[in-house]
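*Asks:* need coordinates for the below:
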Amino acid sequence: MKNKLQTLDKTNSWLSKQQIANFCLMAIFCFSFVFNPVSAQSKKKETKEEMRIPKAPLYKCPIGDAPVNPRVIWNRKEKSWFMLYQQRDKNSVLQNDHALSFCFGSDIAIASSSDNGKTWLYRGIIEGVAIEPGHNTYGMPEVIYHDGLYHLYLEYFQGFIAKDTFGDPSRIIHYTSKDLWNWEFQNFIMEDDDHNKNSMCVYQLPNGKWNMCYYDCTMEELRILESDDLYTWEYSRKGPDQKYNSPNVFKLGGYYWMTIDTYKGFAVFRSKDCENWTKQDGLLFDEVSARMDDGSSPHHSGVVQLENKVYMFYYTHPERVPGLSGELDKRLGDRIHGLPHLRRSVIQVAEITVKEGWLSGDRNKPFDFFLPNMD
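*Replies:* Sure, this is the predicted structure:
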């Protein structure tokens, strides 16, 4: 009997040790499952795969290889997104050795996306904008939709200009369309003004009136026009005291925002009423991007405003990055524009959000890019 009890005690002892061992193994297994770095990496990879990261560059123009000044808008008739842009030709023969000649003689082209911005298809140039015979220059498109019509504002030069500067007098032309393809001339804006006017941005004020902010190259300042109907415009006031062009105005996070291209990044201003602007410290997107063809400064942007974010579309000159002679060799001066490979440009996209009351963005940070159907 005593031997049986000893045997039973030994058996119970062994079982107790075995149970403890099994419990420890189970605890180690659970701990490894939860905190396993490989598992965490897999989850991170899965999350990244689910994010719809845009390709870089977003778009290259097959005609001329130098798209600039993009504007992206929903086409209500085709049920797809349209990108209107100035179609330059990087291989344009220089007129009288003037470096900026390739910036002129341009048309307004269209690329469309039927898959929510993932891919873009070149479609050709818009129709109906010619106001006189010949090969003339159309640039700096601004397009909005209001009350059943698309409104397009273009900078216009007669002919193919051969210049080293953008200082020649230009005209702002207004067109309307129902489908973004066929445009009807409406009128000239500020026709008696012989200044060089470009980079128009049209936006609606809280009181329902419209403003057009543009850069007056002659006076080197931003100017603002006002309108009740998008057709008749009158000078209202100067814009924020900030040099250079491509203003964009949009609403996000309870504020109106204005971004301005400084050629080193975008200056940012904030307002509650579109009249009194406060400048944000620093520049937006002034960092060097590691994305393909995105290492140089971003230029002349257009925005798509969604509910809680804004996508900014801009162009870059990929070869004009630190370390390349075209960017650093001061002996080239304005001749930098005369070298075809340095004229090449592409369209990129980046996300803008509001962080601690100010605009925030990072061209190197992956983000979810999706242009929803708007109807």
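*Asks:* please count neighbours and contacts with C-alpha atoms only from this point.
*Replies:* Will do.
*Asks:* now do the buried residues in the host helix or strand of M140.
*Replies:* In this assignment (DSSP states H and E), M140 forms part of strand 137-146. By 16 or more other CA atoms under 10 Å, the buried positions in strand 137-146 come out as T137, Y138, G139, M140, P141, E142, V143, I144, Y145.
*Asks:* among these, give me the pair with the biggest separation.
*Replies:* Across the buried residues of strand 137-146, the longest distance by CA to CA is 23.9 Å; it joins T137 and Y145.
*Asks:* quick one, what contacts V34?
*Replies:* Contacts for V34 (CA atoms under 8 Å, 6 or more residues apart in numbering) come out as none.
*Asks:* now the second one, please; I'll put the structures next to each other:
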Amino acid sequence: MVEAQAERAGRHRLRRDGGFRRRSERCRQRRQRVLDGERSRGAERLPLTRRRSGAFADYDTLKTYYVGIGGNRNTTTRLRRYVGKPGDRPLLPGNDRADPASRLQPNRWTHVRLTAEGGHITVEYDGKPLFALDDADPYRAGWFALRTTKSHLKIRNFRIAPLRTDDVASKPLFRDPVHDGAADPSTIYDAAKREWVMFYTNRRADLPMDDKDDVRWVHGTAIGTARSKDGVHWRYGGTAAIPASCTGETLWAPDVERFGGLYHMWVTVVPGVFRDWKAPRFIVHLTSRDLAHWTCGERLDLGADRVIDPSVVALPGGGYRLFFNDERMGKAIRTADSPDLVHWTVKDRLTQTPGEGPKAFFWKNRWWLVSDAWKGLLVMSSTDGEHWSTQPGYILADAGTAPTDRAKGQHPDVIVSGERAWIVYFVHQSGENRTKTQPDYGRHTALQIAELKESDGVLSVDRNAPAHVDLIPPAGHR
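*Replies:* As a prediction, this is how the structure comes out:
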């Protein structure tokens, strides 16, 4: 933006009629009138009314967001929201850092990105999240300034630009129009139609219950579909045409992948509709050339009669790996390997605590496994796909602030697109006001999307940040 202004000024200088000089004088007079108006309204209402000395306290009277990187002789990095009162510089504990990664590094260029999007304020430092602040009463207009003290800095490529709004996904991302119970998403690119397809469990959230233990509403479920050209705007695509001859009345948690020019689906099958959770369940493999017509494959033998929630990846050295939930082993996440997607050998137990809905993916030079621990999402990672470490805590554990996103995130899908990745998850509507008078509404679910971030081998997600979605078709389909 600054470069564009300089370019325009250059064009004015080429005029021979003195127009540029006249315009410069008019600009000077206009700016003087603005300053005079500011002074008449009060000395501290806008920042240009007087010069600042550079002393830190001289900025207290501003209403502004302030980021100080490497302050206090490069020992602290902080984000503050100034409130315009002398001596009052509020500082939240989460916005006060002293770790080396947050401070200045000598003799190297660094990239700083500040974003104010409504009341959501973020700071990125060399592409990694530094701070995030949700402001209930945000500052929506004003000036931008750079302040240095006892520093030797060079600044280049400075730019102020409006944020795109056409790539921001709505909250919710999608709701099933039939039963309002979309859950367990799996997303794939349809190369023929050049659009994205999301398969999901179509829970019957609107089915009346006989009592609180009646779970028929999560049985008798079809696999729903939604389609999108851009990953931002989704439309209902009906239910998937999955043959009943090799499946059953209840279908859960599809995983759809493309290997060797063919689409593959692994889906959990429950042979009937039940009032409780005690029925057997197994995983079936199907294939398709167009994502519309599916051919029965084999039922997977994984050594137990209650296995659910498949996630399949291709291994870099050849062959494939299945991640699944073994309910007979305390709902542990386990793996199985196959050379041909038909014959499977059960291998490792990865979790010691109960969970479900694993999603495995490769991103940022390592393998990741995100699963639903029922108190947020558990994150595991591995550099070789064999030795896994567990990240402390859980992501999406705290409820979001936006309507329809006010409960923990559950059973995710992850879409890796270029250098970026997005997590799609479902949320029960138990945190909505309607549930206070209609408790059954808490069974209803919505799908949400948020961008994943990685820093030093740690995965994070800010569900309250606007999700700027930019899905790139897979290589070979662009």
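*Asks:* mind checking the TM-score on these two?
*Replies:* Remark: TM-score between the superposed chains equals 0.81 [TM-score structural alignment, normalised by the length of structure 1]; 334 aligned residues with a CA RMSD of 3.1 Å.
*Asks:* one step back: from the chain's centroid, how far away is whichever helix or strand comes after the strand holding M140 of structure 1?
*Replies:* Downstream of strand 137-146 of structure 1, the next assigned helix or strand under DSSP H and E is strand 149-157. Strand 149-157 of structure 1 sits 19 Å away from the centroid of its parent chain (CA atoms, centre = their mean, to the nearest Å).
*Asks:* tell me what the helix or strand following strand 149-157 of structure 1 is packed against?
*Replies:* Sequence-wise, the next helix or strand downstream of strand 149-157 of structure 1 (DSSP H and E) is strand 171-177. When contacts are defined as 3 or more CA pairs under 8 Å, 6 or more residues apart in numbering; DSSP states H and E, strand 171-177 of structure 1 packs onto strand 149-157, strand 184-189, strand 197-204.
*Asks:* now which residue in structure 1 aligns to H343 of structure 2?
*Replies:* Aligned counterpart of H343 of structure 2 in structure 1: T232 (TM-score structural alignment).
*Asks:* my guess is that match contacts E191, does it?
*Replies:* No - with contact defined as CA atoms under 8 Å, T232 of structure 1 does not count as touching E191 (11.1 Å).
*Asks:* contacts made by stretch 214-228 of structure 2 with the rest, please.
*Replies:* 176, 182, 195-209, 234-240, 249-252, 254, 270, 272-277.
*Asks:* is there a quick PyMOL command that grabs whichever of the residues you listed are buried?
*Replies:* Listed next is the PyMOL selection for buried residues among those, using 16+ other CA under 10 Å:
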select buried, resi 176+182+196+197+198+199+200+201+202+203+204+205+234+235+236+238+239+240+250+251+252+254+270+272+273+274+275
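*Asks:* what's the neighbour count on V342 of structure 2?
*Replies:* For V342 of structure 2, the neighbour count with other CA atoms under 10 Å is 13.
*Asks:* assumed it was part of a helix.
*Replies:* No - using DSSP: H, G, I helix; E, B strand; the rest coil, the secondary structure at V342 of structure 2 is coil, not a helix.
*Asks:* not counting residues beside it along the chain, what's closest to it?
*Replies:* Of all residues not flanking V342 of structure 2 in the chain, E298 sits nearest, at 7.0 Å (CA to CA, 6 or more residues apart in numbering).
*Asks:* residues in contact with the one you found?
*Replies:* V284, H285, L286, V342.
*Asks:* mind checking how far the residue nearest the centre of structure 1 is from M140 of structure 1?
*Replies:* Among the residues of structure 1, the one closest to the centroid is F313, at 1.4 Å (CA atoms, centre = their mean). Separation of F313 of structure 1 from M140 of structure 1 (CA to CA, to the nearest Å): 14 Å.
*Asks:* and for T218 of structure 1?
*Replies:* Using CA to CA, which is the criterion applied here, T218 of structure 1 is 17 Å from M140 of structure 1.
*Asks:* circling back to that earlier point, which SSE is the residue nearest to the centre of structure 1 in?
*Replies:* Per DSSP H and E: strand 310-316 holds F313 of structure 1.
*Asks:* show me which positions of the helix or strand that that strand is followed by end up buried.
*Replies:* Of the helices and strands lying after strand 310-316 of structure 1 in sequence (DSSP H and E), the nearest is helix 325-328. Of all the residues in helix 325-328 of structure 1, those buried under the rule 16+ other CA under 10 Å are G326, E327.
*Asks:* helix 325-328 of structure 1: how far from the chain's middle?
*Replies:* With CA atoms, centre = their mean, you get 25 Å for helix 325-328 of structure 1.
*Asks:* before we move on, back to that, residues in contact with the equivalent of the residue nearest to the centre of structure 1 over in structure 2?
*Replies:* In structure 2, the residue matched to F313 of structure 1 (TM-score structural alignment) is V424. With contacts defined as CA under 8 Å, 6+ apart, V424 of structure 2 is in contact with P185, P412, D413, V414, I415, L447, Q448, I449, A450.
*Asks:* which residues touch the counterpart of the fifth one in structure 1?
*Replies:* Looking back up the chat, that one is I415 of structure 2. Using TM-score structural alignment, the partner of I415 of structure 2 in structure 1 is V304. By CA under 8 Å, 6+ apart, V304 of structure 1 lies in contact with V72, I73, V310, Y311, M312.
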